[in-house]
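Peer 1: Structure of the sequence below:
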Amino acid sequence: MNVIESQPYKLLIGECWREGGEGRTFDTLNPATAQVLAQVHEATEEDVDAAVLAAHEAYQKHWSKTNPAQRGRLLRRLAELFERDREKIAWIETLNVGKPITHSLESLKAMPSSLAYFAGIIPAVRGETIPVASHDVLNYTLREPLGVCALIMPWNYPMTLTVNKLAPALAAGNTVILKPSEVTPLSTMALARLFEEAGFPPGVVNVVNGPGATVGERLVTHPLVSRVSFTGGTVTGARILASTASDVKRVTLELGGKSPLIVFDDAALDKAVAVAAGDLIKNSGQVCIACTRLLVQETVRDEFLGRLQTRLEAVRVGSPEDPATDMGPLVSATQKQRVEEYIRIAENEGARPVQYGAVEGAAAAGFFVRPTLLLDSAADMRSAQEEIFGPVQSVISFRDESQALHLANQSRYGLAAVLFTRDGGRALRMARGIQSGSVAINTGVRTSFDAPFGGYKQSGIGKERGLEAIYENTQLKNVKYDMSE
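Peer 2: Okay, the predicted model is just below:
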C-alpha cells in the first residue's frame, strides 16, 4: 500500500496548503531502516503567526457561533472518514513511528468512536442555576469556549493523541493549531486532509510543522493563543508552563511517567506477567503510562521473574511491517542512544541488565533495542527514577504492603500505577494511597476516550479524555440577574 503523499508535505494555514515561508524542509525517517521516508516543509515564526490569525478569524467569524448540533455533525462526519482511511493511517504510523502494523491497526480502532463520543456529549456541556441567598437574584453559569488552542503532540502516539486533544477542543467550540512532533508528523498530515472533506470551515484546523524551539515556542507565547495542550517530556512541559505564565494562558500538560507494577504474593501471576511483558514491548516501551518499575514481593520474586523471562524470550523483534513481529524499533537514533546509555548507567549503579527476545531479519540499520530487565535494581538508582522511554524495566523487591506503598510513591512522577492482589481491602488501601492519576487493579492501565486521564506530581496538569476534557477546553462564566423592581 502506497501511503506516502507527494512531497514535501505542506503546511495547512486557513484554506491553503502552502510551503514554509523560507522554503526550508526537514526529513522524517523510517526508524526500522534509518532511511528517509518523506520531506516536510518547516514553518517559520511568520507562518505560525499566519496560522494563529487564521484560527482567530475563524473563531470570531463563525466557529464560536456554531451550535452543538452543527459541531457534532461535523465531528461525526470526520469519524466516518477516519474509519474509511484507518488502515492507510495505521500504515503511515507503522512506517513513521516503527510500531508493528498489528499494533497500529489496534491502537487506531477506537479513534472513530472517540470522535463520535465527543460529538455526542456536546449537549452535556452546560451551565447550571444556583439558588443563591437572595430570592430576587437569578444566578446561573455558562460554559464558553476559550478561543484559539495550540495542541502540541509527541512522537510516540501521534494520531491517538492528536484525536484526544483535537476532538474535545473542537467540540467545545474552539479553533486549533496542530503542531505534530517533527519526528513523526505524517499521520497528523493525513488526518488534516480529512477536515475539508468533512466540511469544516477554513481556519478551524491548522497544521504547522517544525521544531519546538522555534515553531512550538512561537505558538505557546503568541498573544492570540488562549490555551496550550502539550504531551511530552517533563522538562519541556515545565518550560512551556513558564513561557505561558506572562499572559496566564490555560495550560494542560500530560508529561512523563515512571509507573510501578506492584505484584503481591497472592497475585494471579500469569496475569501480572502478561501486563509486565506487554508494557515492556508495546511500542518498544515508548509509552508514558508503561510500568517501568516492577515491584515484586520477595516471596514470589523468583517465580514471577521465571515466568516473565520465559515470556520475553519468545518476543520477536524486527520489521514493523511483518504481522508476526511483536516489537519494532525505537523511533530514532537519538532515542536508541538514550536507552542504551541508561542501560550502561544501570549496570554502573549495580543493576544487572539482561536482554531477551530474538531480532528477526536484517535489523542492523534500524534503531532496535531488545527487551531489557534491570535485575537487582534499587529504588534510588537513576535508572529506577528517571524516565527512560524504551523497552527497559527495573525489578525491585519489597517485603510487605507498607514498603510496597512507599516504593510506589518514591518517584517525582505520578501518572499511573498497577497492582495485583486478591485481597480486596489491600487493593483499596493501595489505590487510595498511591499518588498517581490512574490506578489499575488486577489489570493493566488501559486508557479510554470516555474516562479522564492525567497525572499527579510532575506527570502533569489537567485532564484529557472524557467529559473532563471538554471542561478543560471551556471557561466558566457566572451571571447574576436582579429580578426585583
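
Peer 1: from here on, contacts and neighbour counts on C-alpha atoms
Peer 2: Noted.

Peer 1: do you know how far the residue positioned nearest the centre of the chain is from Ser411?
Peer 2: The chain has Leu161 as the residue nearest its centroid, 4.7 Å off, counting by Cα atoms, centre = their mean. For Leu161, the distance to Ser411 equals 25 Å [Cα to Cα, to the nearest Å].

Peer 1: Next, the structure of the following sequence, for comparison with the previous one:
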Amino acid sequence: MTTSPPSSARSLASFVHGQWIHGQGGTEVLDAVYGAPLARVSSDGIDFAQVLRYGRETGCRHLSRTTFHDRARMLRALASYLLERKEAFYQLSFHTGTTRRDGWVDIEGGIGALFSYSSIARRELPNERFLLEGEVEQLSKGGSFVGRHVLVPREGVALHINAYNFPVWGMLEKFAPNFIAGVPAIVKPATQTAYLTEAVVRAITESGLLPEGALQLICGGTGDLFDHLEEQDLVTFTGSAATASCLKVHPNIVARSIPFNTEADSLNCIVLGESVRPHDPEFDLFVREVAGEMTSKAGQKCTAIRRVIVPRSVTGEVVEALRTRLSGVTLGDPSREDVRMGPLVSAHQRNETRKVVEALCGEAELVVGGEVPELRGGDWEKGGFMAPTVLLCERPLTANAPHELEAFGPVVTLMPYEGEQEASALARRGRGSLVASIVTYDRTEARSLFFGLASAHGRVLMLNRDNAGESTGHGSPLPQLKHGGPGRAGGGEELGGLRSVKHYLQRTALQADPTTLMALTGEYVRGAQVSEDAVHPFRKHFEQLQVGDSLLTHRRTVTETDLVNFANVSGDTFYAHTDEIAARDSIFGRRVAHGYFLVSAAAGLFVSPAPGPVLANYGLEHLRFIESVGIGDTIRARLTVKSKTAKDTRPGERPTGVVEWAVDITNQHDQLVATYSILTLVERTQG
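Peer 2: Next up, the predicted model:
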C-alpha cells in the first residue's frame, strides 16, 4: 500500500464553545511525503475570551458534578471508542511522514495513556471530588486542633500548547490527567500536524462520552488568548526551549502567577560504559538503541538521542557499527511495508535541520550520512527526507556547538571520553535533559555514572542484557513515571501517575477540630465524635455504615499463657517474649507480648464471627506499635469506620464496597499501644 499525494487542501476547523468553526485563509500545510497541499489552518474569527469563559463556566460546571471514578469510567470508554477507529488515524498519520510502527507510539500510545489514567484513578483515588493528601497532623497537645492537606480541582481551564511530532499522544497524555482532576482543557496543536489532532477530536465529540465543555480545540494561532487567562487557569507547553522562554514571560502569565509547565526539546544523551567491549551484548544493544532513536519518527522526538558518549578506546568500532546498521535503513513513503524511515514533517524542517548540521560541522566531522539515498516512494525535493547522519566531535570537553545546538532530525554527535567523571561531565553539559541512557553490565560503573549525571536529567534508563527484552527503550515516556527534565528541558513535569493529576488540583491546608475535619473530608479523624449503637458494625451492609460508626470492645487481660501459646503457634521465640532474665535487661524491663499477638487479640475482640455483610478482610495498613504490653496488662480495641469506597460491579458479581476501619488498641491506663487500619470487603444492598 502507498499513500497517494493529497489532491487538494481542506480547511481545518476549531471546536470551541460547543461548535465547529472554520477560520478564513490561514497557513497552508503540505504533505510530508510528496509536498502536496494537504490542509489550511486558521483560527481567524474566534473570540478567545469567549472560549475561556465557556471552559470555565460550562466545562467546570459539568465536571464538578462528577467524581474521580466517574471521570475514570468516561476515560476508559473513550479510549475503547478511539481504539476502534484507529485505522482512520493511521491513514492520516502517514501524511506526517510517520511509518505505522512509529505511528503506533503516537496513536495507540496516546489512547493507551487514557486507559492507564483510568486505571490509576480507580486504583489510587477515592470516589470523591477531592483528594486527601498525607496524614492528619496534630497541631496541639490536647488533640483538639488538627490539620490536613486537601486537594480540590482548580476552577479554570488547562491550556495545552503541543508540538508537531506527536499530534495524538501529545494531546491525550496531557488531557487524561487534567480530565481526571476535573479541569476542562483547551488543546492547541502545532499547525503542521493539526489535521491529525482535529480528526481525533472529531471522533471524541462524536462519541458523546465527555461532559459538555470538557475539551475544546484551537487549530491555528492563539491570537490574544494569553491576555484573557486568569489565576485559576494553567498552561502546559511542549516544543522548543526558545519558544517556551518567550511564552512563560508573557505579561499576563507573570502578573497573574499562572502555572506554566514546560517540556522542551533537549540534548539527550546515551553513555556506553568503559567496561563494555565490542563482543559484549551491551555493545550491540547500545548500537541498536542509537540507530533506533535516530530513525524512529526520523529523529523527531523530544526524547531522541542527540549526544552519543562513548569510550575513546572503542570510538572507531562504534562508528563502523552504526554505519553498518544505518546502511540497512530504507527511506520512502511511510505507508509502504518495506520502508523503515519516513521523511521529516516538511521540507522546511529538513532544511532547518541541515543548517544545524552545517553549524555542528564547525566542531565535528561528518562520518555517516550526507548522501542522497534511494527512496521507495515519496519526493526527495518536495518532501522532508533526510538520510541518517552521524558526526564525530573529537574534543567534546572544549567544544560548544554539540552541547548547544539541536538538529531536530536523524542526527547524532559522537563524543569520546576517558574515565567516568569525564563521561558524566559531558552528559551534564547539555544543561538539563529529558532523558539519558547508560549501557553497561557493570553495576559499580552503573552506580557511578547514574549519580554523576542524575541531577541533570529527568529520567535515566539503565540498559543491559537483563532488561533489554522488556525495556521500552530510551525514547519512550511511560504514564507511571514522570516526563520532564531540569534546565534546558524546561523544568516541568508531565505524566508520573498521580503526580500529574495533582498538577491540576489546588492543595489547601485545612485546620480544624477533629470532628469538623471529619465532617468536611468524610474520613474519620482520631479524637472526633463517634457514633455507637446496639448493632455490631460487622452486621451492617455498606450503605448502612457511616463514617464515624464505632465499636468499643470488652477488655482482655494478657497472660503468660498467651505469650507462650503465641510463640509456639508463630515460631517467634524472640527473647523479649520468652526469656524472663534477658527481658529484664532489655529496653522493656520485662517480658512483653508479641506485637502481632496484640493485632490478633484485637481481632478476636471486635470481630463478629457469624456470616454477614462483611465478606473478607484483605488488607492491613499503617501499623504502629506505640507502647509495650506485658503480662497482666489489660487491652481493649476501638473499631471505627474511617472511609468507604463503592467498587464497580461487573456482570455476575455481588455489589460490594471497601470499608477502611481505624483500629486503636489501648491499655488499662487508656494509653494507645497500637494503631492501624484494616480494609474489608462489605456487601452492598444495591448495585
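
Peer 1: Next, the TM-score between them, please.
Peer 2: TM-score of the superposed chains, computed with TM-score structural alignment, normalised by the length of the first structure, equals 0.92; 478 aligned residues with a Cα RMSD of 2.4 Å.

Peer 1: Now do the strands in the stretch 1-150 of the second structure.
Peer 2: Using DSSP state E, counting those that start in this stretch, the strands of the stretch 1-150 of the second structure run over residues 10-11, 13-16, 19-22, 27-30, 37-41, 131-138, 146-153.

Peer 1: which bit of the first structure covers stretch 304-314 of the second structure?
Peer 2: Across the first structure, the stretch matching stretch 304-314 of the second structure (TM-score structural alignment) is residues 290-300.

Peer 1: Give me the contact list for that stretch.
Peer 2: With contact meaning Cα atoms under 8 Å, 6 or more residues apart in numbering, stretch 290-300 of the first structure is reached by 257-265, 276, 279-280, 304, 384, 392-400, 404, 407-408, 416-418.

Peer 1: Apply 7 Å and report the result again.
Peer 2: Stretch 290-300 of the first structure has contacts (Cα atoms under 7 Å, 6 or more residues apart in numbering) with 258-265, 276, 279, 384, 392-399.

Peer 1: List the buried residues of that stretch.
Peer 2: Using 16 or more other Cα atoms under 10 Å as the test for burial, stretch 290-300 of the first structure gives 290-298, 300.

Peer 1: Would you reformat the residues you listed as CSV and include secondary structure?
Peer 2: Formatted as CSV, those follow (DSSP: H, G, I helix; E, B strand; the rest coil):
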residue, secondary structure
Ala290, coil
Cys291, strand
Thr292, strand
Arg293, strand
Leu294, strand
Leu295, strand
Val296, strand
Gln297, strand
Glu298, helix
Val300, helix
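
Peer 1: who wins for proximity to Ile678 of the second structure among the strands of the stretch 1-150 of the second structure?
Peer 2: strand 131-138 (15.9 Å; Cα to Cα).

Peer 1: And the closest residue to Val97 of the first structure other than its chain neighbours, how close does it get to Tyr9 of the first structure?
Peer 2: In space, and not counting its chain neighbours, Val97 of the first structure is closest to Val331: 5.6 Å by Cα to Cα, 6 or more residues apart in numbering. Distance, Val331 of the first structure to Tyr9 of the first structure, using Cα to Cα: 20 Å.

Peer 1: Can you tell me what the residue nearest to Val97 of the first structure aligns to in the second structure?
Peer 2: Checking TM-score structural alignment: Val331 of the first structure goes with Val345.

Peer 1: just Glu401 of the first structure next, same as before
Peer 2: Aligned partner of Glu401 of the first structure by TM-score structural alignment: Glu420.

Peer 1: With Asn348 of the first structure instead?
Peer 2: Counting by TM-score structural alignment, the partner of Asn348 of the first structure is Gly362.

Peer 1: Could you do Ile461 of the first structure as well?
Peer 2: Using TM-score structural alignment, Ile461 of the first structure lines up with Gly491 in the second structure.

Peer 1: residues touching that match, list them.
Peer 2: Per Cα under 7 Å, 6+ apart, neighbours of Gly491 of the second structure: 262, 484-485.

Peer 1: same deal with Arg84 of the first structure?
Peer 2: Arg84 of the first structure neighbours (Cα under 7 Å, 6+ apart): none.

Peer 1: That one pairs with which position in the second structure?
Peer 2: Under TM-score structural alignment, Arg84 of the first structure pairs with Glu84 in the second structure.

Peer 1: Confirm for me that the match of Val331 of the first structure is in contact with Ala32.
Peer 2: Yes: between Val345 of the second structure and Ala32 a contact is recorded at 5.1 Å, counting by Cα atoms under 7 Å.

Peer 1: Select the longest helix from the first structure.
Peer 2: What stands out as the longest helix in the first structure, according to DSSP state H, is helix 68-97.

Peer 1: now it against strand 25-30, angle please.
Peer 2: 70 degrees (axes from the mean of the first three to the mean of the last three Cα atoms, to 10 degrees).

Peer 1: So for helix 68-97 of the first structure, what gets flagged as buried?
Peer 2: Those would be 68, 71-83, 86-97, for helix 68-97 of the first structure by 16+ other Cα under 10 Å.

Peer 1: Quick check, Ile258 of the second structure in contact with Glu231.
Peer 2: Yes: between Ile258 of the second structure and Glu231 there is a contact under Cα under 7 Å: 5.4 Å.

Peer 1: ranges for the helices of the stretch 251-400 of the second structure?
Peer 2: 251-255, 281-295, 315-327, 347-360 (DSSP state H, counting those that start in this stretch).

Peer 1: Any chance of JSON lines for those helices, columns distance to Leu132 of the second structure?
Peer 2: As requested, the helices of the stretch 251-400 of the second structure are arranged in JSON lines below (distance: least, Cα to Cα, whole Å):
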{"stretch": "helix 251-255", "distance to Leu132 of the second structure": "29"}
{"stretch": "helix 281-295", "distance to Leu132 of the second structure": "41"}
{"stretch": "helix 315-327", "distance to Leu132 of the second structure": "52"}
{"stretch": "helix 347-360", "distance to Leu132 of the second structure": "47"}
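
Peer 1: Can you say which of those helices is packed in most?
Peer 2: Of all the helices of the stretch 251-400 of the second structure, helix 281-295 has the most neighbours on average by mean count of other Cα atoms under 10 Å, namely a mean of 21.

Peer 1: Let me know the angle separating that helix from strand 305-311.
Peer 2: Relative orientation of helix 281-295 of the second structure and strand 305-311, computed by the same axes, to 10 degrees: 160 degrees.

Peer 1: Which stretches in the stretch 151-300 of the first structure count as strands?
Peer 2: Using DSSP E, counting those that start in this stretch, strands in the stretch 151-300 of the first structure cover 175-179, 205-207, 225-231, 250-254, 259-263, 291-297.

Peer 1: between the ones you listed, which one is nearest to Val3 of the first structure?
Peer 2: Nearest to Val3 of the first structure among the strands of the stretch 151-300 of the first structure is strand 205-207 (19.2 Å), distances taken as Cα to Cα.
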